[in-house]
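Engineer: Predicted model and sequence below, questions to follow.
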Amino acid sequence: MVTASRERAWRVAAEVPDPELPMLTLADLGVLHGVEVTPDGTVVARLTPTYAGCPAVAEMRAEVAVRLRAAGFADVRVITALDPPWTTDRITDEGRRKLREHGIAPPGPRTAPGSAPGHRTWLSLGTAPADVPCPRCSSADTEELSRFAATACTALRRCRACLEPFPHVKDLP
């Protein structure tokens, strides 16, 4: 019974869209870190935001709680968990596909399951990755225009082949 409730609660919470990237659900983005149902029936959902100062975390927490209560779960707690920290490896393959479909370059390749996240030195050195393909024409000939775009986790790039600007979700190991 608790397992079925947990799976149903997960499905409900997993469908909440990200407020800043609404083409993605919290599950696609890897922000939904876990959902448990305690023996007394309390649903506890854990969210790990993309970074500690994420301005959308309050909205995400509220929307998860609203949807879980609307699905019939009376006692709901939504907590923010910063440990372990979120990484771009948590973005699902489906999430990466949705980003590309919406003209946003996803971060670099996901780390193989079970292995440690890759070391991406450009973050610490302040330089951008050179190999970010254009989500519109797939050209690898792109350049960074600005380290920050509409959200703190994106950079603004331009394709030299099709000349279109596009956001890129920065790699965070």
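Structural biologist: Perfect, I can see it now.

Engineer: From here on, just use CA atoms for contacts and neighbour counts.
Structural biologist: OK.

Engineer: Residue 48: neighbouring residues, count only.
Structural biologist: Residue 48: 23 surrounding residues under other Cα atoms under 10 Å.

Engineer: Got another one to weigh against that:
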Amino acid sequence: MSTREGARALSRARERAAEAAARVRDPEMPMLTLADLGVLRAVEIERDARGDETVIVSITPTYTGCPAMATMRDDLVHRLNDAGFPRVEVRVVLSPPWSTDWISERGRAALREAGLSAPGPAPRPAGPVPLTLGPARPAPPCPRCGSAATRLTSEFGATACKALYRCTGCLEPFEHVKEI
């Protein structure tokens, strides 16, 4: 096989691996893929001196200590093994830190369709971040009826990255993915 053919084969393999990795679902919010959530950072293939290929997948946790990282890693390894890649390494990349701004538009739509309030733009103050003990952001609109009349009921939902709200219009509770 020529060098050019080898490079094309490696490129095709990387594309197949990236497509397989992009289909892995988030274990805490299964309506999202890791790609839609924005935690899937890169998929590369490295070839060692013997010509053996290893798929290297880079992911970023949504927050420090995220308990879903081990499941994400295992799901990526299994999905890639099933796609014909026997050697897989998952690397955790912490810089830059994940932001809710990385959630795709398709991911935001999937959150809304599942009855979750999708996050707005993450706050990015210039200079030092001011410490405030009051509500940092306006309450999100209700994902069910669209009312702006909502109130926070708990800063923590089923996972630490969500907060619980109640709509005072339709009276339904809902989870909101926090802006980070």
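Structural biologist: Done, it's in. Note that the coordinates shown come from a computational prediction; the quantities given were computed from them, not determined experimentally.

Engineer: can you tell me which residues contact the alignment partner in the second structure of residue 86 of the first structure?
Structural biologist: Residue 86 of the first structure maps onto residue 98 in the second structure, with residues paired by TM-score structural alignment. When contacts are counted by Cα atoms under 8 Å, 6 or more residues apart in numbering, residue 98 of the second structure touches 38, 39, 60, 61, 62, 63, 180.

Engineer: give me that answer again for 6 Å
Structural biologist: Going by Cα atoms under 6 Å, 6 or more residues apart in numbering, residue 98 of the second structure touches residue 62.

Engineer: do the same with residue 18 of the second structure
Structural biologist: Going by Cα under 6 Å, 6+ apart, residue 18 of the second structure touches residue 43.

Engineer: can you check the one 3 residues further on too?
Structural biologist: For residue 21 of the second structure, the contact set (Cα under 6 Å, 6+ apart) comprises residue 76.

Engineer: What's it aligned with over in the first structure?
Structural biologist: Under the alignment (TM-score structural alignment), residue 21 of the second structure pairs with residue 13 of the first structure.

Engineer: after superposition, how close is the helix or strand hosting that match to the second structure?
Structural biologist: Assigned by DSSP states H and E, residue 13 of the first structure belongs to helix 2-14. Compared with the second structure after fitting, helix 2-14 of the first structure deviates on average by 1.1 Å (mean Cα distance after the TM-score superposition for the first structure).

Engineer: average offset between the very next helix or strand once past that helix and the second structure?
Structural biologist: Reading on from helix 2-14 of the first structure to the C-terminus, the next helix or strand found by DSSP H and E is helix 26-29. Here the mean offset of helix 26-29 of the first structure against the second structure after fitting is 0.6 Å, by mean Cα distance after the TM-score superposition for the first structure.

Engineer: equivalent range in the second structure for helix 26-29 of the first structure?
Structural biologist: Counting by TM-score structural alignment, helix 26-29 of the first structure corresponds to 34-37 in the second structure.

Engineer: which residues touch the matching stretch?
Structural biologist: Contact with stretch 34-37 of the second structure is made by 22, 24, 25, 26, 40, 103, 104, 107, as judged by Cα under 6 Å, 6+ apart.

Engineer: and if you look at stretch 139-151 of the first structure?
Structural biologist: With Cα under 6 Å, 6+ apart, stretch 139-151 of the first structure has contacts from 133, 154, 155, 156, 157, 158, 159, 160.

Engineer: Could you do stretch 121-134 of the first structure as well?
Structural biologist: Outside stretch 121-134 of the first structure, the residues that touch it by Cα under 6 Å, 6+ apart are 139, 140, 159.

Engineer: Now, those residues that are in strands?
Structural biologist: Among the contacts of stretch 121-134 of the first structure, the members found in strands (DSSP state E) are residue 159.

Engineer: I'd like the contacts of stretch 121-134 of the first structure as CSV, with distance to residue 150 of the first structure appended.
Structural biologist: Converted to CSV, the contacts of stretch 121-134 of the first structure look like this (distance: Cα to Cα, whole Å):
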residue, distance to residue 150 of the first structure
139, 23
140, 22
159, 18
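
Engineer: Can you name the residues that contact the equivalent of residue 54 of the first structure over in the second structure?
Structural biologist: Using TM-score structural alignment, the equivalent of residue 54 of the first structure in the second structure is residue 66. If a contact means Cα under 6 Å, 6+ apart, then residue 66 of the second structure has no contacts.
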